[in-house]
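In: I'd like to go over a predicted model; first the sequence, then the structure.
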Amino acid sequence: MKKSILALATLAAIAGPAYAQTGVTLYGVIDGSIEYVNRVAASAATPTQGGSRIGMPHVGGLSSSRWGLRGTEDLGSGNKALFVLESGFQWDSGALQSVPLFNRQSYVGLQNQTLGKVTFGRQYTALFDGMVNFAPMRFAATYEPAIWWMGLNFRENNMVKYTGQFGPLQAVGHFSFGTGVAVQNAAIALADGGAGEVPGHFSDNIGYGGSLMYLNGSGLGLSIGADIWRPAAVTGQPGKMSKYGAAALYNTGPFKFTLGYRYNKGEFANGSTLVRDDYWWAGVNYQATPALGLSIAYYYADVKGARATASAAQTNPANLQQVSFLIDYNLSKRTDVYLSVGYAHNGGLSFDGVATAFTFRYPTMAGQKNMVGVTAGVRQVF
């Protein structure tokens, strides 16, 4: 009996301090929908072929499907260690969204309850963190031009990031030593296929930015942010993608109003302009009942100039416009069903095209001016 009591006491002494306030959580989202799209090309390379398409978009209707692990350990005195590993997948086939396995987020860090947290690894940019609450549809995977807005580099490898929360004010800053943005498309003239740090060329493929957001949960919200990316298609010759944004929201009763602006300029290593555009958006969200939400948004991009190579003549593409509408009904806290409609003018839905590496599979047919999409689905959060 005495030996049993002694053994239990020894185990408690060893296990108690080390693991009492440590936790790991499995989480995720599965979002599946059926979609109809008209006037969509068979592929970007065959714009004269295509027509209407009915199928299952692998990115989901409102959220990209994903699963992940996150954990924390209490280190005492208001400090803790933390990590996140998150992987995206195509819900319709089970395939990875892209390689590597933890393609969405993979970071570790330390946090102080007063000073904030510092994290290291693959993460979202500071501009993304500052703007996500001002996206009328929360960067919905379908029918919101998120990549046009944030850029292909909205997630970056090799990043050190600071996040501080001081009451309603959030401050975020990041620096990537090699973004690793893997885009291989001849029309994306600055892209490098995902190279990271380059010995002897510190400026190649780096990224940095910051954001400040004021959000008190009700009433007025404001945010500003900046993002700089230096992709090098040729070693030692980095280009530059510069984005600056500002946004506001106002909550009153069941309504939320959002609006914002984003400046973008892409430059080749010789200083000539790849693309220059001003992007505007506005949206209204209405919580009709505790379960039923309605949203409508308008997106507009004033494309002032673009060229495919550093020596090519500059063109002036038609300005992109889109209207999106969403009906979302919550069956429970974790499950909702939805119907979403998008109408695009002068381009593909979600402003899909060479600038977004055709991520959303909406290449336009030759001579096409308008595109309509309708998607209905179910989403479950776990």
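Out: Yes, it's here. Keep in mind that this is a model prediction, so the values were computed, not measured. Numbering: from 1, shown residues only.

In: alpha carbons only for contacts and neighbour counts from here, please
Out: Fine.

In: ok, longest strand in this structure?
Out: strand 22-43 (DSSP state E).

In: what packs against that strand?
Out: Identification of packing neighbours for strand 22-43 by 3 or more C-alpha pairs under 8 Å, 6 or more residues apart in numbering; DSSP states H and E yields strand 46-55, strand 66-76, strand 370-381.

In: and the second one, how far out from the chain middle?
Out: So the one you mean is strand 66-76. 21 Å (C-alpha atoms, centre = their mean, to the nearest Å).

In: now that strand: buried residues?
Out: 66-68, 70, 72-75 (16 or more other C-alpha atoms under 10 Å).

In: go on, stretch 246-263?
Out: Applying 16+ other C-alpha under 10 Å to stretch 246-263 flags 246-251, 256-263 as buried.

In: just stretch 47-63 next, same as before
Out: Buried-residue list, stretch 47-63, by 16+ other C-alpha under 10 Å: 47-48, 50, 56-63.

In: could you do stretch 363-375 as well?
Out: 363-365, 368, 370-375.

In: straight-line length of it, end to end?
Out: End-to-end distance for stretch 363-375, by C-alpha to C-alpha, to the nearest Å: 17 Å.

In: contacts for the longest helix anywhere in the chain?
Out: Longest helix in the chain, counting residues (DSSP state H): helix 2-19. For helix 2-19, the surrounding residues in contact (C-alpha atoms under 8 Å, 6 or more residues apart in numbering) are Glu73.

In: use this one as the comparison:
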Amino acid sequence: MKMKLCVAAVGCLFGGAVFAQTNVAIYGLVDAGIEYLDEVPKAAGGSGSLVRLASGNLSGSRWGLRGSEDLGNGLKAVMQLEGGFETDTGMLGQSGRLFGRHAYVGLQGAWGTVSLGHQQNSLYDLIIRYDPMSFASRYSALTHDSTLTGRPDNTIKYTGKFSNLTATAFYSFGRNNDGEVPGESKVSRNIGGGVSYSAGAADFGIAYDQFQGNTVATKDQSARRLAAGANYTFGPVKAFAGYRSLKDTVAAAPVRSNLYWAGLKYKLTPALDLTGAGYYTDRKNSGADPWSFVLSADYSLSKRTDAYTTLGYAGNKNGSNLGLNGFGSNIVAGEDQLGLVVGIRHRF
């Protein structure tokens, strides 16, 4: 249950009813577990196994403030401030940002929401529901492409929900705070959008994302992603499938690739979910095409607390370096990797 903070009393100190209909909620999530990985590089060369305490396994640990104020005539002011942190060390996540996950303010009505600030891209908003692992911080589609959960700076965003249809679009004046250069509007620009539609047991959607290089010299270089996915529920089973294409000339070595995934989630009991998923990256003009496979069990101890076990395997060939935590992350290039995480997650 989220703790509600009534700010009306504070508002009375500054002129009475101005804040009388404002509500602010403090919320958060803490996720930590013990992780085992093999084929991890050693400082002296070669590889070995690693056992560590890992933060944010199924979900990134975070805390936040979410608020709204009724302005009348069906219009609301909305805001959200959300920051990630590392449960194992207590340090801030997202490269030390206080509110590295969300920081925005906006207006909301029957026509949708327009918001300004640091926000999620359209890939994150729409495609997450088509990944069997729901873009888990580890051992999910994010292992193959972390930009699926991009959060550009300096963003104006629209989101509208109309019955079974959701539509969203955004424009960032500088996705990583390197933009907003006088006379150079293309530097670090990020645009995107997409739609999803849910009809009974079926749910499907598509989203696009494009960002430019973050210097004047690289402003005409871009990274373009198109992703689509679907899920279908039949009884206790939900099937998932997804696809993402990438053409990236911003990277030091241009990349063209396709990412494919599919999986199933089975509700064995009201408290126990079992998930299996496979992911495959096909790099154009290269035989370095890695894949990964994941099995996960998640058991609800209560409405707010669950315990989980996730087993993953990453397969590499022709020198690819996909680790279960991402490309080039805790893996000896060309080797396969086995990983296991056992943890607990609590929401408040």
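Out: Now that the structure is in, tell me what you want to look at. The structure presented is a predicted model; accordingly, all values stated were derived computationally and were not measured.

In: can you name the two of the buried residues of stretch 47-63 of the first structure that sit furthest apart?
Out: Thr48 and Ser63 (31.0 Å; C-alpha to C-alpha).

In: how about the corresponding residue of the first structure for Arg256 of the second structure, what does it touch?
Out: With TM-score structural alignment defining the correspondence, Arg256 of the second structure maps onto Arg276 in the first structure. By C-alpha under 8 Å, 6+ apart, the contact list for Arg276 of the first structure reads 264-266, 303-306.

In: equivalent analysis for Glu144 of the first structure, please.
Out: 137, 324, 350.

In: which of these does the second structure keep?
Out: Contacts conserved in the second structure for those, using both residues aligned by TM-score structural alignment, their matches' C-alpha atoms under 8 Å: 137, 324.

In: of the contacts of Glu144 of the first structure, buried ones?
Out: Counted by 16+ other C-alpha under 10 Å, these give 137, 324, 350 as buried.

In: just these: which are in strands?
Out: Ser324.

In: now the buried ones among the contacts of Glu144 of the first structure as a markdown table including distance to Pro145 of the first structure?
Out: As requested, those are arranged in a markdown table below (distance: C-alpha to C-alpha, whole Å):
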| residue | distance to Pro145 of the first structure |
| --- | --- |
| Met137 | 10 |
| Ser324 | 10 |
| Ser350 | 4 |
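
In: now do the helices in the second structure.
Out: 8-12, 122-127.

In: touching the longest one from outside, list them.
Out: Defining contact as C-alpha under 8 Å, 6+ apart, one finds that helix 122-127 of the second structure is touched by 148-150, 168-170, 192-196, 205-209, 227-229.

In: name the residues of stretch 325-341 of the first structure that come out as buried.
Out: Under 16+ other C-alpha under 10 Å, the buried positions of stretch 325-341 of the first structure are 325-330, 335-341.

In: so which bit of the second structure is that stretch matched to?
Out: Taking TM-score structural alignment, stretch 325-341 of the first structure hits residues 295-311 over in the second structure.

In: that stretch: end-to-end distance?
Out: Where stretch 295-311 of the second structure begins and where it ends lie 5 Å apart, using C-alpha to C-alpha.

In: check stretch 145-163 of the first structure too.
Out: 25 Å.

In: now the match of Arg256 of the second structure. Nearest residue, chain neighbours left out?
Out: Using C-alpha to C-alpha, 6 or more residues apart in numbering and skipping residues adjacent in sequence, the residue nearest Arg276 of the first structure is Lys265, 4.5 Å away.

In: before we move on, what about Arg39 of the first structure?
Out: Gly51 (4.6 Å).

In: any idea what that neighbour aligns with in the second structure?
Out: Aligned partner of Gly51 of the first structure by TM-score structural alignment: Gly48.

In: cool, and Tyr107 of the first structure?
Out: Match for Tyr107 of the first structure (TM-score structural alignment): Tyr104.

In: can you tell me how far that match is from Phe204 of the second structure?
Out: 27 Å.

In: also Thr22 of the second structure?
Out: If you go by C-alpha to C-alpha, the gap between Thr22 of the second structure and Phe204 of the second structure works out to 35 Å.

In: just Phe85 of the second structure next, same as before
Out: On the measure of C-alpha to C-alpha, Phe85 of the second structure and Phe204 of the second structure end up 32 Å apart.

In: follow-up on the earlier one: just to check, the match of Gly51 of the first structure is in contact with Val40?
Out: Yes: judged on C-alpha atoms under 8 Å, Gly48 of the second structure makes contact with Val40 at a distance of 5.3 Å.

In: contacts only, for the residue lying closest to Gly67 of the second structure once chain neighbours are set aside.
Out: Take Gly67 of the second structure and drop its neighbours on the chain: the residue closest to it by C-alpha to C-alpha, 6+ apart is Val24, 4.1 Å away. Val24 of the second structure makes contact with 4-7, 65-68 under the criterion C-alpha under 8 Å, 6+ apart.

In: can you give me the neighbour number for the nearest residue to Asn330 of the second structure once chain neighbours are set aside?
Out: Distance criterion C-alpha to C-alpha, 6+ apart; nearest residue to Asn330 of the second structure, sequence neighbours excluded, is Val40 at 5.1 Å. Per other C-alpha atoms under 10 Å, the neighbour tally for Val40 of the second structure reads 19.

In: next one: Val40 of the second structure from Gly46 of the second structure, what distance?
Out: From Val40 of the second structure to Gly46 of the second structure the distance is 8 Å (C-alpha to C-alpha).

In: go on, Tyr139 of the second structure?
Out: For Tyr139 of the second structure relative to Gly46 of the second structure (C-alpha to C-alpha), the value is 24 Å.

In: over to Trp111 of the second structure?
Out: Using C-alpha to C-alpha, which is the criterion applied here, Trp111 of the second structure is 58 Å from Gly46 of the second structure.

In: cool, and Thr87 of the second structure?
Out: Taking C-alpha to C-alpha, one finds Thr87 of the second structure at 30 Å from Gly46 of the second structure.

In: what residue lies at the spatial centre of the first structure?
Out: For the first structure, Phe154 is the residue whose C-alpha lies nearest the centre (C-alpha atoms, centre = their mean; 5.7 Å).

In: which residue in the second structure aligns with that residue?
Out: Under TM-score structural alignment, Phe154 of the first structure pairs with Gly150 in the second structure.

In: now Gly78 of the first structure
Out: In the second structure, Gly78 of the first structure lands on Gly74 (TM-score structural alignment).

In: same question for Tyr250 of the first structure.
Out: By TM-score structural alignment, Tyr250 of the first structure lines up with Tyr232.

In: hmm, that match is touching Ala199, no?
Out: No: in this structure Tyr232 of the second structure lies outside contact range of Ala199 using C-alpha under 8 Å: 9.8 Å.

In: this completes my enquiry, with thanks.
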